[in-house]
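**Student:** my questions concern the predicted model and sequence given below.
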Amino acid sequence: MKGLLKSKSISISLHILIWGILLSLPYFVSSADHAYKIGSLPGLFFTVCGVIHMVIFYTNAYFLCPNFLNRRRWWIYIPGVILLIAGSFQLKYFIMAHWFPELLGNIAAYKFVFAPSIGTYIISLVYRKVLDKINYEKEQKEKQAEQLTTELKFLRSQVSPHFLFNVLTNLVSLARKKSDQLEPALIRLSELMRYMLYDTQGKKVMLTKEIAYLNSYIELQKLRFGSDVQIENNMQLEDTDSHYTIEPMLLIPFVENAFKHGMGNIQQPKINIQLAVANDILTFEVWNQFDNDPDSSKDENSGIGLSNVRSRLDLLYKGRHKLIISDQNNLFHITLTLELT
């Protein structure tokens, strides 16, 4: 809102400046000894005509064009323009006849009296077209921004239920085992839910919080699988990198995917997660083995997470990220590089 008011204020000031210069031009370029004349036109007459030109300019630009021309109501617009210009001719002639009769006999001066009315109309028409184009482009950008916001909200809403479904499945497994680890797992889950519900409402979060969130998720998985899976996790930041921010819950789908497809019938499964920041570039890598058997079971939600994160990356970090995914020799490997702010 402040930006809009500032823009309008600048526009109004610019109009006042331009018209102020035009109306006072005779008093800058001429002198009282010559009646402030510009050519054969007295300064006062030039200024009065300038006021008439202002009326033509703003009447056409802000009334006739927006209300009739853009709506294709030519049957009103064309007579309106003719009436506006013809009216200015009549008014100028009346002023000449009553206040400046010496101009009536100067036929050569007529073109400097009447032609500017037509010139002012043409300038106002061009101005209106340019203004309409600027407003249209602005509206399109606002619509794109609104669409982007809506799409991001939708994508975020997909993340939380999908993640929660996987975690609850893990907790069910602990409950079935009547494990003593169920209580600390529930406490850790409550911390994750607090992060998702409250800390991710802004546009971005501190990278340190996102890493803490990922580490909590990994600890939940360790509670579930214990020594059945070998996990190598190295996600540490230097103190000088603690100021970076990132879109919340952007990295979790890769970690989820590793645990979801890196277990099953795999012998001695291993998952490796690495995160590093250097020169404003985040490098995030995840490796996991996977079962290449086409008959292995996959639920219908498989792939939602990675598809989601691809969309979010395209929306939020367009031209500022690179995602490489490979799945050779039963090893799934993702590498994400991201320009941080």
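**Tutor:** Perfect, thanks for sending it.

**Student:** going forward, measure contacts between C-alpha atoms and count neighbours the same way
**Tutor:** Will do.

**Student:** ok, the residue of the chain most remote from its centre to P42 distance?
**Tutor:** Most distant from the centre of the chain: G105, at 61.5 Å, with distances by C-alpha atoms, centre = their mean. In this view, G105 and P42 are 14 Å apart by C-alpha to C-alpha, to the nearest Å.

**Student:** circling back: how much space between the residue farthest from the centre of the chain and S40?
**Tutor:** On the measure of C-alpha to C-alpha, G105 and S40 end up 12 Å apart.

**Student:** returning to that earlier point: and the residue farthest from the centre of the chain, which of the three is it?
**Tutor:** coil (DSSP: H, G, I helix; E, B strand; the rest coil).

**Student:** this structure: strands as residue ranges?
**Tutor:** 205-206, 230-235, 245-246, 270-278, 281-289, 321-328, 331-339 (DSSP state E).

**Student:** can I get these in TSV with distance to Y121 and mean neighbour count?
**Tutor:** Listed next are these as TSV, based on distance: least, C-alpha to C-alpha, whole Å; neighbours: other C-alpha atoms under 10 Å:
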stretch	distance to Y121	mean neighbour count
strand 205-206	53	16
strand 230-235	66	14
strand 245-246	52	19
strand 270-278	59	17
strand 281-289	55	20
strand 321-328	50	13
strand 331-339	51	18
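
**Student:** now those strands in TSV, with distance to R310?
**Tutor:** Shown next, in TSV, are the strands of the chain (distance: least, C-alpha to C-alpha, whole Å):
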stretch	distance to R310
strand 205-206	19
strand 230-235	22
strand 245-246	15
strand 270-278	18
strand 281-289	14
strand 321-328	8
strand 331-339	11
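
**Student:** put this beside the first:
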Amino acid sequence: MKTVLRIFESGLWLIGLFVLTWPAFGLTMGHFSAEDGGLFWSSLVGTIINVVIFYGNALYLMPRQLAKRKRKQYVLSLVIAFVLLTLLEITFDYLLLQTLGRPVAWYNGELIGMVLVFNFFFLFLSLGYGFFLIWLRDTQYQKELEREKLASELNFLRSQINPHFLFNTLNNLFAMSRKNGDYTTAEQLARLAGIMRYMLYETNADRVSLRKEMEYLQNYIELQQLRFQESDPITINCTWPEDDESLRIAPFLLIPFVENAFQYGISLTRPSAIALSCKVENGHLLFTLQNTIHKVNSKEVGGIGLQNATQRLKLIYPEKHQLEISTEENWYRVQLKVDCKN
């Protein structure tokens, strides 16, 4: 990308030089004319010096000094470089006019003024360009820091639990349940073991199988439903996509929305409902979640989990996702579309 940009910019410099100095246009600038070639040589050297001022300031001085808060050093370096380059260009133009038989005084105001106008113009352009590059670099750096922060938080959560102890305990409980004929409890323990296995061992990569992520959500919802009695006024409907091993997704991307639905959408005393739908269309995951809200202030629904999920989407799927969250009366709705092709 940088190479293409530099080629494009070089092309603009060359086009400008060509238009300015082509004899057919018959242009004149100050003491120089395109017809005798004087304008070409003056513009060529002037363009080279303008390029040095523009890129030297934007790509070298500003990133190495100004961006590192070495302001005094930057100003001194910029002034010295600007003065030396300007004197060099004025000297060349003076000698060129001598060669062309049109000598002028060294302190000729028109000659000096023309050089200063162009050099100051490109200096100001380079300041804008340099500040843009610094802003772009800082933005990318902040995104990388946020990405590393999220990854470190995820690793910290994993490291808080001793997986061997948990699995040994779950296996013992599973065996005891089957031995006592309590197959329902054994089944739920198997679901919990599946969740733990997925969280600790199968999510170390940047992307996981969409099928694995769906199984994780199903196990989570099944375990959540253990809290409810058949007489509770709670309705939970889920639609899952067909198995597709080719699609992959960032792990734990959807669970914050599901956790939020159970936290704010379920009441054991009032009618409650959660409707979840996952579909796959043309390599895109279409995730829709709707739940009732049982809070006085519906704006309070959500929290750090949803903020984290939203931030991860921006970092992992920039320009490749669409997220819409809306609240209507006592209903909370999440619609998410993610490009899972890459």
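**Tutor:** On my side now, so go ahead. As the structure is a prediction and not an experimental result, all values here were calculated from the model.

**Student:** residues touching S246 of the second structure, list them.
**Tutor:** S209 (C-alpha atoms under 8 Å, 6 or more residues apart in numbering).

**Student:** ok, it to K212 of the second structure distance?
**Tutor:** Applying C-alpha to C-alpha to S246 of the second structure and K212 of the second structure gives a distance of 12 Å.

**Student:** same check, this time on F287 of the second structure
**Tutor:** Taken as C-alpha to C-alpha, the span from F287 of the second structure to K212 of the second structure is 15 Å.

**Student:** same question for Y74 of the second structure.
**Tutor:** 55 Å.

**Student:** same check, this time on R312 of the second structure
**Tutor:** Distance from R312 of the second structure to K212 of the second structure, by C-alpha to C-alpha: 19 Å.

**Student:** L253 of the second structure now?
**Tutor:** 12 Å.

**Student:** ok, now L39 of the second structure?
**Tutor:** 70 Å.

**Student:** who has more neighbours, these two?
**Tutor:** L39 (24 against 18; other C-alpha atoms under 10 Å).

**Student:** and that one, how far from G11 of the second structure?
**Tutor:** For L39 of the second structure, the distance to G11 of the second structure - C-alpha to C-alpha - is 20 Å.

**Student:** now swap in F25 of the second structure and tell me
**Tutor:** Taken as C-alpha to C-alpha, the span from F25 of the second structure to G11 of the second structure is 20 Å.

**Student:** my read is that L100 of the second structure contacts G37, right?
**Tutor:** No: using C-alpha atoms under 8 Å as the test, L100 of the second structure is too far from G37 to be in contact (9.4 Å).

**Student:** map I7 of the second structure onto the first structure.
**Tutor:** Applying TM-score structural alignment, one finds that I7 of the second structure aligns to I12 in the first structure.

**Student:** quick one: terminal-to-terminal distance for stretch 199-206 of the first structure?
**Tutor:** Terminal-residue distance, stretch 199-206 of the first structure (C-alpha to C-alpha): 10 Å.

**Student:** and the strands of the first structure: which comes nearest Y136 of the first structure?
**Tutor:** strand 321-328 (30.5 Å; C-alpha to C-alpha).

**Student:** against which helices or strands is that closest one packed?
**Tutor:** strand 331-339 (3 or more C-alpha pairs under 8 Å, 6 or more residues apart in numbering; DSSP states H and E).

**Student:** between the strand it packs on and strand 321-328, how big is the angle?
**Tutor:** 170 degrees (axes from the mean of the first three to the mean of the last three C-alpha atoms, to 10 degrees).

**Student:** what's the spacing between strand 331-339 of the first structure and its chain's center?
**Tutor:** Its chain's C-alpha centre and that of strand 331-339 of the first structure lie 26 Å apart, by C-alpha atoms, centre = their mean, to the nearest Å.

**Student:** so which elements touch it?
**Tutor:** Using 3+ C-alpha pairs under 8 Å, 6+ apart: strand 331-339 of the first structure touches strand 281-289, strand 321-328.

**Student:** outside of it, which residues touch it?
**Tutor:** Residues contacting strand 331-339 of the first structure (C-alpha under 8 Å, 6+ apart): 254, 280-290, 317, 320-327.

**Student:** picking up where we left off before, in a markdown table, list the helices and strands packed on strand 331-339 of the first structure along with distance to E219 of the first structure.
**Tutor:** Shown next, in a markdown table, are those (distance: least, C-alpha to C-alpha, whole Å):
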| stretch | distance to E219 of the first structure |
| --- | --- |
| strand 281-289 | 16 |
| strand 321-328 | 25 |
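
**Student:** to Q144 of the first structure, which of those lies closest?
**Tutor:** For those, proximity to Q144 of the first structure was assessed by C-alpha to C-alpha; strand 321-328 is nearest, at 20.7 Å.

**Student:** got a list of contacts for the closest one?
**Tutor:** Contacts for strand 321-328 of the first structure (C-alpha under 8 Å, 6+ apart): 313, 332-339.
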